[in-house]
Structure formats: structure tokens, C-alpha cells
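Trainee: coordinates only, sequence not included:
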């Protein structure tokens, strides 16, 4: 008897909506049946018209499982009406009308045919997982609808997604449907893990207790990654579980047959304990599960735009993920969920996980957009637009790899990179390796680098950080046909998968007929093609400086720590100097010979404060690393000029050959600017910022402070004046003024707002009015001096001084200087620069 699933209740309404509208959102709780029912129900709609329905599943296992269940419901095999396309595995035929595809596959299909002419609808299932390629696929599909296929229907399905933002993104008229799930009550028990408890041991103990407490039903255990799964499995082996309990693992990089085995019902009379990553969180039904043990952790790759590195981190799950996991226990009967954290800690969990697009390495996305013809993400529609800093860093990397030109457009080399279906770093390496006859070796290296870190680092052949033994082990397994010779069953499965991947990559490259035998330096050279920003030179302290400017380190016990140059394929990106996890050495000369795309020359013509002169050097660089330095015999004159100006700015104006005349001229010009319009501004600030423009014509051939001594600053200052201003200069701001005694007394312009005249009082007898300059506009401040040149009065009103103050001053001066001339009427007396006028 066929059981009707909850989703059947809203299928009529969904069909009606899609007849009237080309977009829709379906929110269906776990267990509703949306994944396996909706595509089949829509296949017969008139608007399909013999075309295909594509359904996007975020995970390979879920895609294959969904296709198998739909095919079984039709009484067919996978590959007939219903098929799937996942990486390294395709089951479709001419008869296939529903294709379940993973995210990267959808992107590739859209790139190959932007209109998807043979497709009536794309369904985005489990969209709440918000993987990078899912967001990209939806953005490209929306662009395809807008530009080429207005009839292309889009359906977004999820269990936990907030429908409002996605409806807004899909466009006017889009609405959502809600469908309750078919779930049974699930009891939740919180079991706090002590801080001192080791994760795997604690999870194993909780699982063993669950087996003992619950006498029936299978148990699904959520752990963050494959490493923790293997450790927990070993811990359970030591706990003597009942003989009828079968422990199985489930994670994404497992062989397909073992994944299928994990999700099949347990054999008659047996109970299963399935140790799984978040792969089993949604889209996937594991038959017989009645108990969930949730460690509350997941693993994610977090990218740093600052360093250009990604690192795997283990983080607590969100409330939405925890609820999805708990729901696995209530699919077929009432269930039980053990959460291995406290109820208080649960309240502090985030509501939902961050979309991957906000924290991922965006290099693959940037290359896909460039291949689509888009240089800025803002040209497309997104739920969350890619962060500008990370996207800019991704474009910079693609330029280094040769995938983008300086304008951000995809290059022919970049288009070839984008056809290989691997990270742009590895694509660049593979293509350049093929040119060198090293395609076979590079495909092995690429397959290895795509493996999860836990598997990549396990086994005796992979001790240490050196990648070369790992690649050699793969080559040996390939030639011998014995991947089972690896150190563990997990390794053997990984080796088989890597060999399959390497063969596919090698065939995609179509390498030249000749194939060179790799030597021990090939690994490092090929890595430099993939990681131009992680080529490192050894420092004096044994650490390494990467071409990106990042510092990294190796343990002193590592054999690679003696290498002058290496390439870091992976580092932990923690601390001031990140720890290298995987690397290979590369000789400097090999880099210079083959990695010419990494090399660039930089001429530095700069002011050297230690020698107070211009130094001209040429640097051959790989990013931040200086490979070679040499002097430049004949540097460009304009660059020398800029360095001289920079030096003057650094040293300050005091390095210029100021003398009494040039300083006074500068002061006079400042006076004229202060009091008369149209004169140049020679204030201190103006001199500092704009004086360089005045200096340029006079600096030709100069390269040091010593050369500056040849400058005539008077000529520099006068160069600013027009012919008329030069004629007015001595009239409006004379250097000296003649006083009644006949002496020419210098004017002090050091305070341009208040020029002064310091003169002995006796030399001013007969001068009734205060002297003025600036065309008579500005009175001088007169400092009247005693015969000993000491000030006795400061005034800007000489007439008032003679009238009111002179007689008091006279009494004092006559007593101190009795031999000098002190007339009773200074306005009629003869001025003198002597003690007394001649003849008196």
C-alpha cells in the first residue's frame, strides 16, 4: 500500500501557482517528501513540454539517493526517466527527463548553455544550506531568465529558509507555500560534555549508553569530520557493544558503495550506529533511525582575504542545524535526541549558519563570473552579495594565475582553466604542467590536493609536511594497480578515488604526446604555478617569507626546514607566522627559468636618509620576496627628480642652502602676500607643500644634499614673480630704509604682519612720522635703540613718541650716556650716527 506523503496535499496548489507564475518558493518541513515527490508530480505539466527538469542538490550522496528513490517509485533504474550528474559519476540517458545535479554541475551546465534551451525548470532543493555554488547557480539562472529565457521556471525548496528575502529576489509576484512535515515527536535530552572530556571518547560513551538504553531502532551520530568519525569508531570498538550492533561511517569523501551501504536498512536482526558528518543533516533519509546523538559541531572552511589563505575550523552548529539533526530521529516513529551540550548553551547558539559566500574563498566564483561575462558581482542578483574585499583578493589571485587580464576580463588561458572543473589554482597548475610535459604528475598532485586534510595526511607514506612522498605513493599505486597497499582501509579508498580523479583530469588536459619523467624538483615547481602567493624564501631565523608578504614556519625537525625556497600548499593561517602543513621545495633557478609569470622587475629610485642622497636600485621580485638587487647606472631623470623632492620633504626645508639674503627675500615675499593681493604665498605650510614645484626647474642633475648647495634660493624664489612684481618688489618691500642720519637700516620681515626697523634713537632725530612700506599702507614697528644697541622704546607712532615719551627716555639715557647728544627739541635736532653731530 502506497503511503501518501504530506507534500501531496499542496501539489495541486503548487501546480496552479506554476501555471500562472514562473517562480515559486516551497517551505516544507522534514519528512514532507518534497525532494522525491515534487519533480515527478511536475513532470507531466503542460509547460514542461517534453523538456527536462533539473533539480539541484547540495551534496553528491543526497543527489544519488534522491534519484534512486524517484526511479524506484517509477519501477525503473536510475538513468532512465530519472538520472543524476555528480562529480566523477553520471547516470543519464536520452530518455532522462529529471536530472538531479550537484551545485558545481549546474554551474557548468549554465556556462555551456546560458539559455538551457532543453530545460523547463530548475529546482533548488535544500537551499537553506546556502552553499557558494548554490547561490552562484541561482544568480546565473536569474540572469538567464532575464536575458534569454523568460519562460524558465525556478522553484526554491527548503525546510528552514526564511521565505521573504528569497521571494523578493525571485521577483514580483513570487509567493511561497508552506507544507507541514510527517514527523513524530522527538524527545530531547541535554548531556553537557565536561571541559576536560575528550570529544571522541565522550561521544562514544554517550552512543554506547544510547544503545543500552534504547532497545530498538538505529542510531545516527553527528560528528564534525572524518577524523573524529574514525576516532569515535575506534573508541566504540573498545566498548564491547552488543554483537547485533553494526557501526558504520558516512562522510562525503567515502567511496560511493560504502555511502550507499550506510544509508540502507540494517540487515535483519541487526542494529546500526551510523557515524556521520552534517551530510546526513538534510535531503537524506537513513532508514530505521530512531535515535540521534549530536555532538553539536560542524567543520567549515573560512577564508581570510587579508592573507589569501583558508583554514578549516570546527564550530558549533546553529539552532536550525540542530533542529534538522534532531528531526532525523522522528521520520518513521517517535524518537530520541541526545544533545551533547547544556540547555543554556543551546540558547546561545546562532539561529542559522552564515551563508558560505560570506566567508569562502571566492576565486572559483570570480572565475565563473568572468567566464559568464561579469566583472562585478553587483551586475547580478544575490541573496547576499559577495564581500568586496574577498572578491577583490580573488580577482588579484586570478590575475597572478593568468586567468584574468588587468581589466578583470577572462583571458583565453582563463577559459581553459574554467573547463577543468577544479579550483583555479589547480587548473592553472595543470595547464602549465601540460606545457612542460608533466600532465600526469600534475594530475596526481591535483587529485591529492583536493582530498580532505585528514585523509591526505594519514598513512606512513605521508609523514611530515613534504608533499613529494605522497605523490610518489600515488604514482606507485597507479603503476602497480594496488591502492589497497595503503596503510589503512580509509587510505585505500582515498587512493582509489584520487587515482580516478587524476585519470579524469589527465584526459581533460589532452597533454602533448611526449611526457617527461618528473624529478624531485617537479613537485615544488608545479606548486608554484598553483600557489604563486605562497612561494617562500627562507629567512635567517629559519622561518619563511611568502611572496604574499605572509610569514610562515616549519618545525626545525622537518627536513624541508633546510630548503632555501619552498612552496606552501597549505598553512594553518594562525599567529604571526602560520604553520606550514603541506609544502615542497623548489630550487631558485628553476623558478627563474620556468615561473617567469611570477617574476617582475621593480625600479626603486628613492631618497636614502642615511646617505642623504638618491639611491637607484633594480629589484627582481616574486611578490614581496626580493630575488636579486642591483644598482641602476642611469636612472630616469624624472624619477630622480621625484626622489629629490621626496628627500627635501623628508629632510625639511632646512636642508636647502638658505643664507641671509634668501631668508630675507622669502620673508619679504611673505610680507607682500600678507598685505597685497596677487603675491605668491610663501608661508611655512605653503613652502613645505608647494615649494617642490618651484624647485623642479633647478634640480636637474642633482642627487644629494651636497648637490643642493649649488642652488640659488634667491633665483628659486624670484622665479615665482611676474616681470611687474619684480619691478615692484624693491619699491613695496625694500631691504633697507634710509633714516635721517643717512644710514641705510635693514628692515626685519620675519613677522610679515608686523615688519620692524631697529635703529638707534639719535639717528631718527628730525623724523616726524613713522616710516611706511607697502606703498605707504604698512607702518614699520620702530625699535628705538640706546647707544649700546639696546631697545629703549617700541612704537608705531613716532610723532607721539617725540611728543609724549622722549623726555622721560632722555633723562634716563642722558644719565647713562652723558657724552652723547640729547637735544631738547628732537624734531629740529640734527640726526647722527655718532655720539654727537659733527661740529658740535
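Mentor: Happy to help now that I have it. Note that this is a predicted model, so its numbers are computed, not measured.
Trainee: Going by C-alpha atoms from here, please, whenever you check contacts or count neighbours.
Mentor: Noted.
Trainee: my read is residue 581 is in a strand, agree?
Mentor: Yes: under DSSP: H, G, I helix; E, B strand; the rest coil, residue 581 sits within a strand.
Trainee: Could you double-check that it sits in contact with residue 571?
Mentor: Yes: counting by CA atoms under 8 Å, residue 581 touches residue 571, with 5.0 Å between them.
Trainee: Which residues are in contact with residue 602?
Mentor: Listed by CA atoms under 8 Å, 6 or more residues apart in numbering, the contact set of residue 602 reads 618-621.
Trainee: Please confirm that it is located within a strand.
Mentor: Yes: checked against three-state DSSP, residue 602 lies within a strand.
Trainee: Included below, for side-by-side comparison, is a second structure:
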């Protein structure tokens, strides 16, 4: 067996695992950790014949590493070494090393929390920070703490920061292997502005084939770019394509046979170009590769808590990913890496990608935790805790799907069945509901399609028909688009649908007999999976979704004029997200089968036009208003609350203010201005405390007309104690009796200057300004002419008599000659008549 760099630290690793429960192994790409470590630990005494389970983030790497380890032992896969991945399992009674992925470890833990028969769990390529890896580690740590103190955990990675992981594992030792790789020349070759990615990559591949020996590994963001680049490359290579150069796509959803073909060595004289997604970044050795061409892009799924939707985004790789890709060229011999960006751009790359748990839809994770029995995610240990907004969105969705109780705290029986299916909660719910109504076969086909990249290719410059039904037709080999589905893809999806059907039948005890399904049932099945994406036509191809978002079709889409649709895929961009995949549905089917999604809201509101409380009964499907009818007999307390809201909106002028009521308010406010122990009856305070002082008086009232029945003065007076009422009459009287005997009302609207308006003649003989509030506040006197017109304002009557009166007297005597204007007002007798008293 060839020596590998990891061999130098295997003894250190064995010692660490013998002495403790956990360890962290950091080994450079190509060191051999994935295939050597499980074999090196298999015969350790502490393992005592139990299994090693190794979690591998990618299916391709899981199958490849298991096959390599089996060959190392002179066996085939399924003997001592086996694997379990989605739609493919090869294990046997002798299997001691299981390489698993796609949530298999989570399923194992959920069925047996103690992992009986397992002695070691290895988390390989942990730097990828997949959601399943984070969840699996969190569950394994709790199992270790509560149930299995002899269970050992080993985290392996090439580029991760080891210290935080070691801390999470209880201060576990860190073993490092520097690795050995051949020198790789890095060539920066920025993509020219205006040149399409596929053209730039095809040119780079053609140049590399001319300048270098060996095979070429190309990293592209997705399947669409792989397909277009393959076409451009075949055009450039001409007859050399297939005759001397084989072009192999490599991505996760390909068949196992096609993936194996891309990895296998070619006969002498043949060269290979592998067009791959990031699936080839780690844990793989592509035989013969000496050149890597890196587009610098990758596709990731990101969840938006704002919309509750996930979207695929093409993003720039991190520096760690770029180094991983570069290392593929130096696995077996010196190589070259072409980077389609500049050295300056390289220095600006993020050190590493964000963990999936920080950006993913967390509904599947939350469901697994609920089944596990964790009511709070903080009960488990996380390297990065799941973000609260995404958790809240996930909880709301699971409640809507019936997987959690209405308060979101406990898993339901339906939720447990959903989890057992191992699908996304949306798909699992759809499958179970479809089985109940006899549409299980169609649902299984639909589930296979929804888990696949679009099987219909877009035409140049034009989006494909968004109707999901034509894809089902094409999957069945029928319709205008049947030729668009690759035979290998069709075969794999049909087999996946059959397998899901078997799992569904094994899980459900009973269900309706299969009905004569129609492709038009697709919309109903989608509505089960996406109850928040049921859409109703607004106008011109625009729809309001039940989740509250807007969505729209691209121009020319056949479904754009349907009344009701269900959206399976949107781009989540802008105000109206672009609909990429949908199906039509009838309102009658929705009303029959999604009764739990409908709700009747009793909506009370303040009608500013009529100045009254109005009520409507609104039947809604999420955010979609179905119908609205007048609300009869609304709850009295709700009516009262809206009435108060209306008063606040309109102001206290809604209430029947008499002069007496307003004066009482102003007198009290004046008194409080000098003594804060008094109640606050200002407009602001009254509006803020309507529930306190009006409650009990507005029962049965709905609007302004009803409010006019209130005796506002009595209401305000009831807020004062008996002693306060007496004190108010004494210190802030309603009237002042002037020397002439008239009772003049006091105006308290200005709390700093209470005032009376009185004819000058009625004050003759009064030497000083009258005072209130126990003598603390002088009244402001508005002195009037005999015709009640303002003549002078004063708060110092004595000064007015001495200085101002004589000027005023000249003017008044000229205008009112028949009236009495004495030379000495202090000795004159006050009068309400034109002549002095007694004449």
C-alpha cells in the first residue's frame, strides 16, 4: 500500500482516541484521511468489534471512498466496508465501516438514540459545514452525554479552524497532518469583460489541452453552465472531441454509473475533461488530472426569513474552497491551476464559506429536533447556533403543515410520520396527504421532479414553460417536451419515484385506493407542499400568494392568465418574485382538501367617514381575501376597543363637550399645574387613558352619534374626590363676582393666566386685581367697552387706575358720551348701566 502523509500521524490519532472520547484531525487535501483513518481504527480494542460510521457530505465522495477502502482490503463494497446514500445502499452482515450521507446518520440516531452497535462516528470534511453534519454532531454529542459515555466522535477536515471544534467536543486534542502534495503552478487568467463564462472556460480548456499533458478538471457553478460549456467545448475541439478527448459532466444528481465513468481512468492515449460542480472539491481523486480550471463560482441555496423562501444563488467561492480546488491538480503529480480571476480579486475572497445552518431553510432541522424531543435548540451544543428568524419561519411552516402542535412546542403523530420519510417537510406532508386521497403515485413522481434540477432545458434567451404538468408528461415520455429529458435522468427519477412509493406504502397503514389521477391534480398536490404559495390572479400575470408575497410570470407564460395557481419555485427577487415553476389549481379543490388553510377573520375597524365602528367577516386563504360580508353581533369588548381607537384617531372632539365640561377640565388642569397630586385631565392624558375613565359608560356604543349621549361633565367630575371638588370650587371657581354684582365666568384655557372679560364700568371702586388659587394667581382682566369690545388687558388693576385709565377714559368718553366716566374710578360706584347708580 502506497505511503500517504496521514500515515505519519495515525499513531498519534490512535493514542488520542484510546485516551479520550473525542478528537479533531486536521489534514491537508490529499493526505489520505478519508480512506486511511477508518481502516486504521477498525481493530482498536476500545471499538470491541463495533461499527464505525463516517458521515460524508457528498454522495459521490461517500461511494468513492467506500469503494477505495474496500479495494484496499481486497474486497468489494458491501463486505467489511459499505455505504448508505440516497437511493443506493451497499452494506452486508459483515459491514464494520459504513460511509453514510444525506441524513442517514440522523435517521440512525432517531431510530436508536444510543447508536447501539456503533463505537465511533467520524465527521469527514467538516469544513463544508453542511446542515446535516451540524445536526448529526449536535445529536451525537447529546447521545454521548446522556446515553453513551463510551461513544467516540472524530471530526476531520482540511481547512477548518480546529480550536472552536475542539472546544465544542469538550477540549478534545487536535492532531495535525501537513500532508504532501505536488507543486501546483497558479495562473491568474481573468475572464474578459463581455465574454460569457462558457466561452471563457471553453477557451481555457482548449489552451490547457495544447499546453499541458494529463487530464483537465473544470469547476463550474451548476448543471446549466456545465451543459453550455460542454457544447462550446465540443465546437472548439471539433473531431478531437470523443476521438482523443472525452468530456465528462460530473454533478451530484447524475446516476452512479455516470459519476463512476467520470472518475475512472481512460485508456492510454486518451485524455479527459471533467466539467464538475463543487462536488469534486473534496474527498475525491479524479485519476489523471494535472490541470484545474476554476471559474471561481459556486451555487448555494440561501433561505430568506423575510419571504420564507429558499433561492439558489451563484456566489464567489471562498479562499478555502479555491485552495481545495487548486489542490486537485497536485494529487498525483505536479500540476497547473488556472483561475479565471485576478490576483487582486484573490486577495479579496472571504476566508471561508458561511456554514449552511446560517443561511438554509431550517424546517427539516427543526422537525428532526422536535422528533428528538428537544423543545429548544439551546438544549443542544452547536458550533454555530441556528438563527432565530429562520427558526421562527420554520416553526410557522411546520405548524401550518400539521407537523407541530398549534403552539409549536410538540411534534404531532403526523410530524413523526413526515420525519420518517426522510424528505423535506413540505414534500413529506404532500406525500402523506396524497396517499390519503388516492394520489400517492402522482405525488411520488412529483416529489422526484421537485428534488431535481429542471428537466426541461431553457431555449436560448427564453425561459422554459413554467407549467409543472408538462414536466410530468415529459417524465412519462409523453408530450412535446419528452425529448428534452435525458434518458438517464428519466430512468433515475422513475426509480426514485418507485422507491418513494414503497417507502410511503410501508409507512402508512391505510390510504384511499388510487384514483384515476389527472395531471390537473398537480396543483392540489403542490398546495399540500406549499400552502403559503397558493396564488390568486391580480392582473396581467401577477399573483398574490397566500404567504403575502407577490409573484409574477415572465411575459408569454401560458399559466399567466389562470385564476388560481400554486408556485413551486420562484427567484425571490424584487416586489413580485419571478415564477419559475407552478401548476394551476381549482378553487373547488382547495376548498375541499385544504379546509385547515382557510380562516374566517372577524375584522372590526374604525370608519373615519361615518365616524363609527364597522365590522366585516373575512374569509381568507392566508393573505388572500376570498369574500367579505357584514359582521353581525361582534364581541362587545372588541367593539369598545375599536371605538377607543377611533376616538384617539379623531381626537377628543368626538365627545360631547359642553361649556361646563370643558371648563371643569380646564379648572382641574389649572389646579394640577400648581399641585401635581391632582389627576391629569389634559387632552393627552384623557386620550391615553380612555379605557380607564370611559370603560363602563360606552357599552353598546359604536360611533359619534352614540357618544353624544354621554354626560361628559359628570364623567370628569367622577374622577375627583369629594374633597377635591370642594377645593376646586374654592381655589379655581367657575365665576368671579365683580363690584357691579355680575357673575363673570373665568376662562382657564391658559393655565398660566386665567382670565375674565368684563366691562370697565363694572370694576369702579375695585382697588386691586382679584386673585385665585389661595391668592397665588392674579386673574388676567380683559377690560371691555360698553359695547363689549376689548379696550385693555391687565394683571395689575391698581397700576391701570393710576396710569392707563385716563387715556382710556378720553377715548371712551368721546365714543360713549352718555355713559358714566368718573374722574376718580376708585371712589366711583360700579355699574352695569349707562348712568351711575341712583340716577
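Mentor: That came in fine, so what should we check first? Bear in mind the structure is a predicted one, so any value in this text is a computation, not a measurement.
Trainee: Would you point out the most distant pair within the contacts of residue 602 of the first structure?
Mentor: For the contacts of residue 602 of the first structure, the farthest-apart pair by CA to CA is 618 and 621; their separation is 9.5 Å.
Trainee: Pull up the overlap in contacts between the two.
Mentor: With CA under 8 Å, 6+ apart, residue 618 of the first structure and residue 621 have common neighbours 601-602.
Trainee: What about the contacts of residue 602 of the first structure, which are in strands?
Mentor: Counted as lying in strands by DSSP state E, out of the contacts of residue 602 of the first structure, are 618-621.
Trainee: Would you mind giving these as JSON lines with neighbour count and distance to residue 790 of the first structure added?
Mentor: Converted to JSON lines, these look like this (neighbours: other CA atoms under 10 Å; distance: CA to CA, whole Å):
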{"residue": "618", "neighbour count": "17", "distance to residue 790 of the first structure": "60"}
{"residue": "619", "neighbour count": "17", "distance to residue 790 of the first structure": "62"}
{"residue": "620", "neighbour count": "17", "distance to residue 790 of the first structure": "66"}
{"residue": "621", "neighbour count": "17", "distance to residue 790 of the first structure": "66"}
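Trainee: Which of those sits closest to residue 33 of the first structure?
Mentor: Using CA to CA, residue 621 comes nearest to residue 33 of the first structure of those, at 58.9 Å.
Trainee: Against residue 634 of the first structure, how distant is that closest one?
Mentor: Separation of residue 621 of the first structure from residue 634 of the first structure (CA to CA, to the nearest Å): 21 Å.
Trainee: Equivalent analysis for residue 445 of the first structure, please.
Mentor: Distance, residue 445 of the first structure to residue 634 of the first structure, using CA to CA: 46 Å.
Trainee: same for the helix or strand hosting residue 236 of the second structure, what does it pack against?
Mentor: Here residue 236 of the second structure, judged by DSSP states H and E, is contained in helix 223-237. In terms of contacts (3 or more CA pairs under 8 Å, 6 or more residues apart in numbering; DSSP states H and E), helix 223-237 of the second structure is packed against helix 197-211, strand 245-250, strand 271-276.
Trainee: so what's the residue nearest the centre of the second structure up against?
Mentor: Nearest residue to the geometric centre of the second structure (CA atoms, centre = their mean): residue 305, 1.1 Å. The contact partners of residue 305 of the second structure, taken as CA under 8 Å, 6+ apart, are 389-390, 393.
Trainee: Please flag which of those residues sit within strands.
Mentor: Per DSSP E, these never map to strands.
Trainee: Please tabulate the residues you listed in TSV, including the columns neighbour count.
Mentor: Shown next, in TSV, are those (neighbours: other CA atoms under 10 Å):
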residue	neighbour count
389	14
390	22
393	19
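Trainee: from those, which single one is nearest residue 420 of the second structure?
Mentor: For the contacts of residue 305 of the second structure, the minimum distance to residue 420 of the second structure (CA to CA) is 21.8 Å, reached by residue 393.
Trainee: what about that closest one, distance to residue 130 of the second structure?
Mentor: Distance, residue 393 of the second structure to residue 130 of the second structure, using CA to CA: 20 Å.
Trainee: With residue 764 of the second structure instead?
Mentor: Between residue 764 of the second structure and residue 130 of the second structure the computed distance is 96 Å (CA to CA).
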